[in-house]
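J.: pasting the structure only:
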């Protein structure tokens, strides 16, 4: 399975947020527990939660299908761009049976490209979030080629994520200018091939305009190519016609070189520069992408993913005595027995059969449940407390801090390290970590149910 990129992680996180915003909260108890167990800051936990939900609900597979469709859409659009460019060259030069109006050919090759380039640039500067038809076409094709109903949630999430960081303009700009670069390169290559295999005579014709106008226009268009060392037709070549005695082979060659240079400099190079600029801005912006934790969907997760026990030191370096258990509860003020579990899987049946006089405090998997139980223990401390833990999970500092806090509110405490469900095995190294951690806490522990101890005070 291919590892997801940071952008794809953020993309899936945003898709999950939008899904919950429109359809309501998802069943996320296990996702929250796994995110809390992994630790880290709030943004990292939100991403881990979202990625687990996306994997469970098929959204990760839908993303991979959508990306396959997106790549295929780009290939199809690139093929269409190459065909379009070749068609422009054929349209500009014709079949070679008649003379070619040089300025009509130039307008055919550059006119639409320059108009759309100016339109894109003006929209980028003044409209800010300018959307291009080619960009919308790519999104539409990507969705159709993905053939996954769940992939329909992904394009809106991507657009919102990019718009929030003003990156959509550079993503669309890279696509648009890249496709037009292919069009102009294809036109240029076909132009050279046609001129290399056919003989074209170039003329200028106009009912309203004279030779002086075309001479001035040619000089203006030649300024940049000439500065770059590109040869251009002289004024006397512009003024001559086909009926003159001027060297027609020399005229044909001069106009052909001028036309190729104009397409290269005014058609290919601007699109290449703009595509590289957009790509550079896209790469810079993508590296700075992050979650906006102020969004309502993310702000609501803070209480579930940053539990209160972490105030005891899950994120900061802790001294050796942080989790030491020093119970202040005396035998004379405590009574009864209590069994409590910490973050168990939903598949595990709970609670087990309890002897008479032993109460079940349920499963602690949220900040509210922890607060509620700790408040109860403060008012009514039990004489005996058994804490059930799943040793398949790592003994992170948050869990150990909670175990220590619970033990401080009971006269006597034992930890029950549960057996793995049928068909599964415990990781020996992780189980050893639990043994070491509980020994440091100076708490007795066992892998069998301490029911006799809970009921009678002895095994």
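T.: Sure, I can see it. This one's a predicted model, so the numbers in the text were calculated from it and none came from an experiment.
J.: contacts and neighbour counts: CA atoms only from here.
T.: Will do.
J.: The strand or helix carrying residue 374: which residues count as buried?
T.: Here residue 374, judged by DSSP states H and E, is contained in helix 367-379. The neighbour-count check on helix 367-379 (16 or more other Cα atoms under 10 Å) flags 370, 373-374, 377 as buried.
J.: next one: stretch 11-29
T.: Neighbour-count burial for stretch 11-29, counted by 16+ other Cα under 10 Å, picks out 11-18, 29.
J.: How far away from the center of its chain is it?
T.: Computed by Cα atoms, centre = their mean, to the nearest Å, the chain-centroid distance of stretch 11-29 equals 15 Å.
J.: Could you pull out the strands in the stretch 1-150 of the chain for me?
T.: Per DSSP state E, counting those that start in this stretch, the stretch 1-150 of the chain carries strands over the ranges 100-101.
J.: rewinding a little: can the buried residues of helix 367-379 go into a markdown table with extra columns for distance to residue 161?
T.: Below are these laid out as a markdown table (distance: Cα to Cα, whole Å):
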| residue | distance to residue 161 |
| --- | --- |
| 370 | 35 |
| 373 | 40 |
| 374 | 41 |
| 377 | 46 |
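J.: In addition, the following structure is provided for comparison:
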């Protein structure tokens, strides 16, 4: 997206081509700027700001921008709540299958993140989809048939067609995923504080030593930042575990669950 000052400058240029009558005469502003110092782009910005002396153009642009950001905030809150409620529903039993819950937390998220990376490499330089531009058209956010409003809406729609818009849309997608994962993290921390859980794992084909190695591999990154990782005793104890699991073993699994969500979910999304 263009910066607010660039948007104002482009809006003034567009309105000039449409013979719009401004509050301040553009010719007088241009004559005064000829004797001033500054780079050409700085003079263009200054010219646009002075032509919009009453701030009417900037107000229309600000209204569209504010409503767009408001929708993003509302959607992020909804996604965060949905993540919280989804995990809250998942962890209603006292005995939790650790690897099943971990796949529910990070499985689809990891696939989508990998898909985004692949599509980013494939679609370099290509324009964003036209259907998305029509779906998020600013004409839905602001009413008005005057030439200023129509020109401002057209300006935003042209930006949606720009090849760089996919980075802006990608950032919004990551923001929603991050909100969902944050909601899940809040649910995990809340439930681990108010409830006592036992963690288990089940497998017909995998032996104890295989799961010990898998757990150590999974816990390498979380352990680097201080999260606990179940030792071999805790892993063996957790096979088909019942409610009688020791508190120390349960805390080790809980630490690995929180650490995995942070290091393999939230941190990669925040970096993306």
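T.: Right, received. Where do you want to start? Note that the structure is a prediction, hence the values are computed from the model and not measured.
J.: Fetch the TM-score of the aligned pair.
T.: The TM-score (TM-score structural alignment, normalised by the length of the second structure) is 0.75; 257 aligned residues with a Cα RMSD of 3.7 Å.
J.: Please identify which pair of the buried residues of helix 367-379 of the first structure lies farthest apart.
T.: In terms of Cα to Cα, these reach their longest pairwise distance at 370 and 377, which sit 10.5 Å apart.
J.: Can you tell me which residue is spatially central in the second structure?
T.: Central residue of the second structure (Cα atoms, centre = their mean): residue 175, 1.0 Å from the mean position.
J.: Map that one across to the first structure for me.
T.: Here residue 175 of the second structure is matched to residue 178 in the first structure, going by TM-score structural alignment.
J.: Check residue 236 of the second structure too.
T.: Correspondence of residue 236 of the second structure to the first structure, assessed by TM-score structural alignment: residue 239.
J.: Skipping its backbone neighbours, what lies nearest that match in space?
T.: The spatially closest residue to residue 239 of the first structure, leaving aside those adjacent along the chain, is residue 211, at 5.9 Å (Cα to Cα, 6 or more residues apart in numbering).
J.: wait, the one you found sits on residue 237?
T.: No - using Cα atoms under 8 Å, residue 211 of the first structure is not in contact with residue 237; the gap is 10.7 Å.
J.: which one of those two has more residues nearby?
T.: Each of residue 211 of the first structure and residue 237 has its neighbours counted (other Cα atoms under 10 Å); residue 237 has more, 18 against 15.
J.: just so I have it, where are all the helices in the stretch 351-459 of the first structure?
T.: Secondary structure of the stretch 351-459 of the first structure (DSSP state H, counting those that start in this stretch): helices at 367-379, 397-407, 428-441, 451-456.
J.: Please identify the deepest-packed of those.
T.: Burial of those is given as mean neighbour count (mean count of other Cα atoms under 10 Å); helix 397-407 ranks first at a mean of 22.
J.: counterpart of it in the second structure, which residues?
T.: So helix 397-407 of the first structure sits over no part of the second structure, by TM-score structural alignment.
J.: all strands for the stretch 101-250 of the second structure, in order.
T.: Using DSSP E, counting those that start in this stretch, strands in the stretch 101-250 of the second structure cover 198-200.
J.: ugh, wrong one, I meant the stretch 251-400 of the first structure
T.: Going by DSSP E, counting those that start in this stretch, the stretch 251-400 of the first structure shows strands at 337-342, 358-364, 384-389.
J.: Just send these back as CSV, with mean neighbour count and distance to residue 222 of the first structure too.
T.: What follows is the strands of the stretch 251-400 of the first structure, written out as CSV (neighbours: other Cα atoms under 10 Å; distance: least, Cα to Cα, whole Å):
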stretch, mean neighbour count, distance to residue 222 of the first structure
strand 337-342, 22, 79
strand 358-364, 17, 78
strand 384-389, 24, 81
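J.: May I see these arranged in CSV, with distance to residue 215 of the first structure as well?
T.: CSV is the format used below for the strands of the stretch 251-400 of the first structure (distance: least, Cα to Cα, whole Å):
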stretch, distance to residue 215 of the first structure
strand 337-342, 87
strand 358-364, 86
strand 384-389, 89
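J.: quick one, which of the ones you listed is nearest to residue 22 of the first structure?
T.: Smallest distance to residue 22 of the first structure across these (Cα to Cα): 29.1 Å, for strand 358-364.
J.: Pull up the aligned stretch in the second structure for the closest one.
T.: Per TM-score structural alignment, strand 358-364 of the first structure has no counterpart in the second structure.
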